[in-house]
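K.L.:
I'll drop the sequence and a predicted model, then ask my questions.
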Amino acid sequence: MTSVSNVAIASPDEGVWPQQRRKILDWLVTETRHERFIDNILVEMCQRLLDAGVPVGRATLHFRIHHPQWIGARILWRTGISEAEIQTFEYGVEETEQYLNSPLYEINSGASVVRQRLGEPGSRYSLYDELRADGYTDYIAWPLEHTLDKRHVITFASDRPGGFSKDHLALLADLLPAFALVSEIRLKNRLARTLLETYVGPHASEKILAGATTRGSGVTVGAAILICDLRNFTAISDLWPRDDVIELLNGYFDAMSGPIESHGGEILKFMGDGLLAIFPLSDGRACANLLQAISEAQTAVATLNEENMLKGHDPLGYGIGVHVGDVMYGNIGSRRRLDFTVIGPAVNVASRLESLTKEIKRPVLLSKAFVEMASCQSQMENLGLFPLRGVGEPIEVYALSGDRVPSN
């Protein structure tokens, strides 16, 4: 079989779309509005293509996404699977040999279509050899054009002897404009959710997307509260190069945030070199989860300090204040700029305990109220009563047994 690349597909006459009205196009335009996820739409579309006699054996969607960790994602469907496979790609993949020598790169560089009949080995791209080995006979890739010239990619492969016919390709081409619109709506919805999760956390993002956007709206919730602050950051930021400071700060936040999030905590905000997190008491293990998060975060910071010391840097110090109580959880701010956060006396106590760590040289301080609720007295050392600024009566303060600020 002769290998053909970049064969132009006949396009409709100007101003005429679609070339032919079909049930699958009607479905795509009018019956997918209740489906939130584009991967589910892709699966059903491919099944409908098979039912219509189009020999699609494999299809992929390749999206560029706005995410702090990933540059893009691939959604893959093959015959015989009921759920699409989703794979994410980290930043830097666009510089790899695998991407630069692929049909995706060709499409993203401006090609309007890439077509390859999968014949003999030794094709231009290794992907073609992989598809051929899996039994596919034909491959085609098109750009999906979104608003403001944002370009993504859709591909189809056939496992039918002889591949796609001219009529098959005409039907697929007819689907592209409608699928571009359908996919853009879902992608923007997913983008909005991802950005909210990135900047305000998963729980707050759910509430905002559900309509909690009015200033002053909120609820009172019981929560274990954790406030953490990095020590001597002002001196570090004054003396270190900017990029080194950012790298250090990101490493510190990774060490603290990972354990908090993995144990059900919600980080509500980063405050310069500090963070505020809550563990809602609706989870019966909230207090135990908070303590486990602190333990794992301390281990992570110790590992980070070992790496920093090998680079000639001093180890990082930190202070953590922990309390429990009711907080107001909701929207606070000006008419045009809101912050979804928690406020209340319980937050103030946690903040004062964090500040107290500087004075008494214990990295983690916990209130009696938290220790009693967590039933963790055996793990704690009672440090006695301490007056806290802005708090009426002195409160009983605990520290983790044997836990002290290391001397430099």
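P.N.:
Yep, that arrived.
K.L.:
C-alpha from now on. contacts and neighbour counts both.
P.N.:
OK.
K.L.:
if I pick residue 353, what's in contact with it?
P.N.:
320, 321, 322, 365, 366, 367, 388 (Cα atoms under 8 Å, 6 or more residues apart in numbering).
K.L.:
Centre of the chain to the helix or strand that the third one is a member of, how far?
P.N.:
Assessed by DSSP states H and E, residue 322 sits inside strand 318-333. Centre-to-centre, strand 318-333 and its host chain are 24 Å apart (Cα atoms, centre = their mean, to the nearest Å).
K.L.:
how about the following helix or strand past it: buried residues?
P.N.:
Scanning forward in sequence from strand 318-333 by DSSP H and E, the next helix or strand is strand 338-343. The neighbour-count check on strand 338-343 (16 or more other Cα atoms under 10 Å) flags 340, 341, 342 as buried.
K.L.:
adding another structure so you can compare the two:
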Amino acid sequence: MDAPSIDKVPTTQADSVVDWLTNGTRDERFIDNIFAGMCIRLQQAGIPVKRGTLHVLIHHPQWLGARFMWADGMHDAKIERVDYDVRERSEFIGSPANELQDGATEVRENLERDPALGRKHALYDEMRAMGLTDYVAWPLYHTLGKRHLVTFATSRPGGFDDSHIAALKKLLPVLALVSEIRIKNRLARTLLETYVGSHAGELILAGATRRGSGTTVRAAIMICDLRDFTRISDNWPRDDVIDLLNDYFDAMSEPIVRHGGEILKFIGDGLLAIFPLNDPLACANLLRAVTEARQGMAALNDRNNGTGRAPLNYGIGVHVGDVMYGNIGSSTRLDFTVIGPAVNMASRLETLTKQLGRPVLLSRAFADFVRDEFDLERVGEHPVRGFSEPIELFAYHG
């Protein structure tokens, strides 16, 4: 099963698929769709591919990478995320991916021969059980030395012949170019979603990158801040402080995202989020997120209490109003955020939570949206720094 050099590739098998990859995928955004379409076209070109996988490394806060798997009869590829600790597990150790990561330029396995004579890994046993006869894996080279992985398998008696292998090899440089473009697009989107949020990321990708560009949005605004963080950061080991902040932000952030909010920024131990009022349930969803966040913080404090740590206290200020949503900053460093009196009010209410002894304070303007559905405590009118008239405030106990 030694592969011939690429200059022996027959023009009748590979070229139609190469041409489609080069010219027929320009309007397709997603690499999984391209990969499935490529495998189907390989079959149509007479190359007996029964199964194919594409493994890519990505920069994501939760996932090391992703695997796209196509099998005979499938129209779409199946997508599986890959955990960061996969390299410590048996599914990776001794696998083709392991061999290629260690420097191999090809992994080829004859699945028809006696298993005792071949490579030992559960993947090969699984493929034999599927009736596959031959398997090949190659690194897929992207720029700056980045290596991904593509594999093909067949059920043809005798496996792939030399012309099939040559045709598949001919695809690799074009597949590398096509996949790198899509992966970088996905990477850009993922990084923007991670650092500025999904909605702001979409706007930036759509071209909203000019300083001063933006729009006015009517939204419910939520600002949350951790109490006594300076004392904690001064007295706790650095790694413990980072773990604490991550746990705190998980408890606060996940409900916000789940209920349709947009986290615009983390500011030290604080966060700023908005729920745009183009969703008629935005204000109710914000309070549902607050309820779940408070439950998450209670659970976190219970866990911390078991390790002798003091409970974490926090304040949440909520207001509603028009905000300017867009690019603000210097000529070379921009921030996509919201500004305006409504944001200032939410910030002042968060500060008042400590003075009034209520963890969650709502303005009257916000409370009017939700008073029929949620039980609120009126705490009277209070002066708010920067505003000329006292503001009627409500507490929410979740």
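P.N.:
Structure received. Computed from a prediction, not measured in an experiment: that's the story for all the values here.
K.L.:
okay, the contacts of residue 353 of structure 1 in a markdown table with distance to residue 221 of structure 1 and neighbour count next?
P.N.:
Output for the contacts of residue 353 of structure 1, formatted as a markdown table (distance: Cα to Cα, whole Å; neighbours: other Cα atoms under 10 Å):
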| residue | distance to residue 221 of structure 1 | neighbour count |
| --- | --- | --- |
| 320 | 21 | 26 |
| 321 | 19 | 26 |
| 322 | 16 | 32 |
| 365 | 22 | 28 |
| 366 | 20 | 27 |
| 367 | 18 | 21 |
| 388 | 23 | 17 |
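K.L.:
If we only consider the residues you listed, which is nearest to residue 135 of structure 1?
P.N.:
Using Cα to Cα, residue 320 comes nearest to residue 135 of structure 1 of the contacts of residue 353 of structure 1, at 58.2 Å.
K.L.:
Quick check: the aligned residue for the closest one in structure 2?
P.N.:
Aligned by TM-score structural alignment, residue 320 of structure 1 pairs with residue 316 of structure 2.
K.L.:
How about the contacts made by that match?
P.N.:
So residue 316 of structure 2 contacts 222, 223, 224, 225, 349, 350, 353, 359, 360, 361 (Cα under 8 Å, 6+ apart).
K.L.:
The second one matches what in structure 1?
P.N.:
The reference is to residue 223 of structure 2. Counting by TM-score structural alignment, the partner of residue 223 of structure 2 is residue 227.
K.L.:
Is it correct that that match falls within a helix?
P.N.:
No - counting by DSSP: H, G, I helix; E, B strand; the rest coil, residue 227 of structure 1 is not part of a helix but strand.
K.L.:
Looking at the contacts of residue 316 of structure 2, which one is closest to residue 73 of structure 2?
P.N.:
residue 222 (49.0 Å).
K.L.:
Name the nearest residue to that closest one, sequence neighbours excluded.
P.N.:
Closest residue to residue 222 of structure 2 apart from its sequence neighbours, by Cα to Cα, 6 or more residues apart in numbering: residue 318 at 4.7 Å.
K.L.:
how far away is that neighbour from residue 287 of structure 2?
P.N.:
9 Å (Cα to Cα, to the nearest Å).
K.L.:
Please enumerate the strands of structure 1.
P.N.:
56-64, 70-78, 85-90, 114-117, 138-146, 150-158, 218-230, 266-271, 274-280, 318-333, 338-343, 364-367, 380-386, 395-400 (DSSP state E).
K.L.:
Please identify the deepest-packed of these.
P.N.:
Burial of the strands of structure 1 is given as mean neighbour count (mean count of other Cα atoms under 10 Å); strand 364-367 ranks first at a mean of 25.
K.L.:
quick one: that one to chain centroid distance?
P.N.:
For strand 364-367 of structure 1 - counting by Cα atoms, centre = their mean - the centre lies 31 Å from the chain centre.
K.L.:
That strand - contacts with which helices or strands?
P.N.:
Helices and strands touching strand 364-367 of structure 1, by 3 or more Cα pairs under 8 Å, 6 or more residues apart in numbering; DSSP states H and E, are strand 318-333, helix 345-360, strand 395-400.
K.L.:
Which among these is found nearest to residue 159 of structure 1?
P.N.:
From these, taking Cα to Cα, the stretch that ends up closest is strand 318-333, at 53.9 Å.
K.L.:
could you give the angle of that closest one to strand 338-343?
P.N.:
130 degrees (axes from the mean of the first three to the mean of the last three Cα atoms, to 10 degrees).
K.L.:
what angle sits between strand 318-333 of structure 1 and helix 345-360?
P.N.:
Using the same axes, to 10 degrees: strand 318-333 of structure 1 against helix 345-360 is 150 degrees.
K.L.:
quick one: strand 318-333 of structure 1 to strand 395-400, angle?
P.N.:
Using the same axes, to 10 degrees: strand 318-333 of structure 1 against strand 395-400 is 130 degrees.
K.L.:
mean deviation of strand 318-333 of structure 1 from structure 2?
P.N.:
Its matched residues in structure 2 lie on average 0.4 Å from strand 318-333 of structure 1 after superposition (mean Cα distance after the TM-score superposition for structure 1).
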